[in-house]
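# Give the three-dimensional model of this entry:
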Amino acid sequence: MPKLKNDTFLRALLREPVDYTPVWLMRQAGRYLPEYNQTRARAGDFLSLCKNPDLATEVTLQPLARFPLDAAILFSDILTIPDAMGLGLYFAEGEGPKFERPLREEWEIRALTAPDPVEHLGYVIDAVSQIRRALDNSVPLIGFSGSPFTLACYMIEGQGGTDFATVKKMLYQRPDLLHHILATNARAATDYLNAQIEAGAQAVMIFDTWGGVLSHAAYHEFSLRYMAGIVSNLKREHDGAKVPVILFTKGGGNWLEAMAATGCDALGLDWTVDIGSARTRVGDQVGLQGNLDPAILLSDPDTVRIEVGKVLASYGHGNGHVFNLGHGISQFTPPENAAALAHAVHELSRPYHITG
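This next block holds a predicted model:
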């Protein structure tokens, strides 16, 4: 395989020496970009955009044309897996994702099986291959999946952003049913991520958006356990190169040590965690990704630069840091503030990587 022109992101994840801190943004291809909105309008709706490899490739590349980012991330959605399971994913305007057939009955849950990613999620695998070709080895491509627990939240509740009462009732009253869903999701996510790696993803990330709503004991039993299973069954090398794995639990600051012990290469941090303290806690075990509050990008370029400097200073000297937001970029972010962030990271981080 031809060598990457910019492999700073991959080296940082593996805690290898770099000249500067690499940066990419969660949800970097999104509604804050006018060009994204134009492509989405051509697609007709969000799901049609996800399921069209040509258009998914187009929007994946858009932020890279605007900003000096060090990685591309596949344009898709975490809910492609439950959609492939037949739950009927749709996006209500202004209300986010919903499922026509949420899992409520025991027979539905027992009948749940992991979809074959090539057969049922071929449009994603095709998009990965197409994006890799379009990138022409400029920067690495990140693939991703939702965590088993986060997927289960949507599958059971039928939508996101709730108090998760239905999920938690099942968790405490019928843990056997929830474990069946989680085990099925873990198999599906493992197969899905491995298919993305085979198609060309050079790093993968597991998004555990809702793990932080769990109690300490429940997080370990119903979320982390299944993510650890995925990590241990992933292809960690492809085409002679290591494939790093990033684990991200929003609201997971209490469990960083346990997350690091899964064997992943890096942890994503939300903005509620001090990245310097996190580094002290996990030591040299894993790299860290994060963790600017996305709301800072609603301010102005000067403020963005100051706040970027604070995150870099908190992490301190040395390697193993990938700069990112603590969650997805807001659709109301002025693009010039995202540009200010990328430029500030590259400029201000260099003194932290000078050795000798």
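
# use CA for all of it now, contacts and neighbours both
Noted.

# Now do the same contact list for the residue nearest to residue 102 when sequence neighbours are not counted.
Counting by C-alpha to C-alpha, 6 or more residues apart in numbering, residue 102 lies nearest to residue 158, which is 4.8 Å off, once chain neighbours are set aside. Taking C-alpha atoms under 8 Å, 6 or more residues apart in numbering as the contact definition, residue 158 lies against 98-103.

# Show me which of these are buried.
Among these, the ones that count as buried by 16 or more other C-alpha atoms under 10 Å are 98-99, 102-103.

# you'd agree residue 16 is up against residue 320?
Yes: using C-alpha atoms under 8 Å, residue 16 is in contact with residue 320, at 6.9 Å.

# which one of those two has more residues nearby?
More neighbours surround residue 320 than the other of residue 16 and residue 320, with 28 against 15 (other C-alpha atoms under 10 Å).

# wait, what's in contact with the more buried one?
Contacts of residue 320 (C-alpha under 8 Å, 6+ apart): 12-16, 286-288.

# same question, residue 348
By C-alpha under 8 Å, 6+ apart, the contact list for residue 348 reads 309, 312.

# secondary structure class for it?
The assignment at residue 348 comes out as helix when based on DSSP: H, G, I helix; E, B strand; the rest coil.

# Next, the structure of the following sequence, for comparison with the previous one:
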Amino acid sequence: MAKLLLNTLKGKPSDRVPFWFMRQAGRYLPEYREVRATAPSFMDFCYNPDKATEVTLQPIRRYGMDGAILFADILVVPDGLGQKVWFEKGFGPKLTPVNDEKSFSRLSLGGFHNQVGNVYETLRRLKVELPSEVTLLGFAGAPWTVATYMIQGAGSKDHAAARQMGYGNPELFGKLLDMLVDATAEYLIAQIDAGADAVQIFDSWSAAIPEPMFEAWVIEPTRAIVDKIRAKHAETPIIGFPRLAGAMLPTFVDQTCVSAVSLDTGVPLAWARENVQNKVCVQGNMDPHLVVSGGKAMTDEALRILETLKHGSHIFNLGHGFVPETPPEHVALLAETIKTFRR
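I've put the predicted structure just below:
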């Protein structure tokens, strides 16, 4: 059976818009919470193929999305490089900071694939268990976004530690980004080898830096990853997500050569249609909090997005991920609204 989402990523027209949702496997689903309660830690959860496969499949069973995204976390990559990563309840991720040459020297690609190998096993299982028409999506965090966690040792509102290293110690910062380019490219290539039909690169914090640094810290590393993937898997679509990049989106698309780009909630759709969708497939961009509210406001906005982008290549998605308080029945209504729309 044809994979509608994969065909759309490859530029093939269709009368129905494919859809999937960021964080579609997550805390808003009671069945997810049941499985999560059986794992001793979040990293153990990510590395358990049985549990990760199950929660990836859950939203597909409920809603029939056209894409299933691997359940994992962007911090699998620093964990694979040898940085200690853990999650604290009520706080989020914690890492031993990489903020000088000594801490950087402890990182290595040597044992990377052994450490993260269960992620590939999850993909192999999903390739067998997913319905044949569903596109299997792999993913990774972009080097800049992952570096912000690695340097800070946690999440951050302003990513000051990473920015200050980039400005004040560009040699060390450059070495870290280069290592992340290599690790991320290898990780995504291995995901494709294991069965991923397409991959997405999440640069969640790309808005935190000025234009010259955006090119050096966001565009150039992403392009390097794209080039490495294409050298091994020339036909596999690659989705970029430089969240809150704004007016830099067309430049990002032109210079990274991604196959598609995800639009955050704040991107004006008419502008995106004229300046981005004319270059590549676009994905997005409903406000996830509208799905919390549900009802007519949600369905009206879904139809507005679908109508505005209907003459080009479009995958319906959110502008960011589902929030935990999202009612599952609202997701069902949104899925039905998308499925019944015709161009």
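
# that older thread, what lines up against the residue nearest to residue 102 of structure 1 once you look at structure 2?
Aligned by TM-score structural alignment, residue 158 of structure 1 pairs with residue 153 of structure 2.

# just the helices in the stretch 51-200 of structure 1 please.
53-66, 80-84, 106-110, 117-120, 122-135, 148-157, 165-173, 175-199 (DSSP state H, counting those that start in this stretch).

# okay, the second one sits on what stretch of structure 2?
It refers to helix 80-84 of structure 1. Against structure 2, helix 80-84 of structure 1 falls on residues 76-80 (TM-score structural alignment).

# go on, the longest one?
Residues 170-194 of structure 2 are the counterpart of helix 175-199 of structure 1, counting by TM-score structural alignment.

# Not counting its neighbours along the chain, what's nearest residue 173 of structure 2?
Counting by C-alpha to C-alpha, 6+ apart, residue 173 of structure 2 lies nearest to residue 166, which is 5.4 Å off, once chain neighbours are set aside.

# Let me know the distance separating the one you found from residue 15 of structure 2.
46 Å (C-alpha to C-alpha, to the nearest Å).

# what does residue 296 of structure 2 give?
24 Å.

# repeat for residue 202 of structure 2
Taking C-alpha to C-alpha, one finds residue 202 of structure 2 at 28 Å from residue 15 of structure 2.

# Ok, residue 226 of structure 2 next?
From residue 226 of structure 2 across to residue 15 of structure 2, the span is 29 Å (C-alpha to C-alpha).

# So the two - more neighbours on which side?
residue 226 (25 against 9).

# Could you identify the residue of structure 1 that aligns with that one?
Counting by TM-score structural alignment, residue 226 of structure 2 lines up with residue 231 in structure 1.

# Just the element for that match, please.
helix 225-232 (DSSP states H and E).

# isn't residue 338 of structure 1 right next to residue 297, touching?
Yes: using C-alpha under 8 Å, residue 338 of structure 1 is in contact with residue 297, at 6.8 Å.

# Quick check: the match of helix 175-199 of structure 1 compared with structure 1, mean distance?
Superposing on structure 1 places stretch 170-194 of structure 2 at an average distance of 0.4 Å from its equivalents, by mean C-alpha distance after the TM-score superposition for structure 1.

# Determine how far that stretch lies from the middle of the whole chain.
15 Å (C-alpha atoms, centre = their mean, to the nearest Å).

# How many residues are close by residue 14 of structure 1?
22.

# my bad, residue 317 of structure 2
Around residue 317 of structure 2 there are 24 residues (other C-alpha under 10 Å).

# separation between the residue lying farthest from the centre of structure 2 and residue 172 of structure 2?
The centre of structure 2 is farthest from one residue, residue 102, which by C-alpha atoms, centre = their mean lies 30.6 Å away. Noted for residue 102 of structure 2: a distance of 11 Å to residue 172 of structure 2, by C-alpha to C-alpha.
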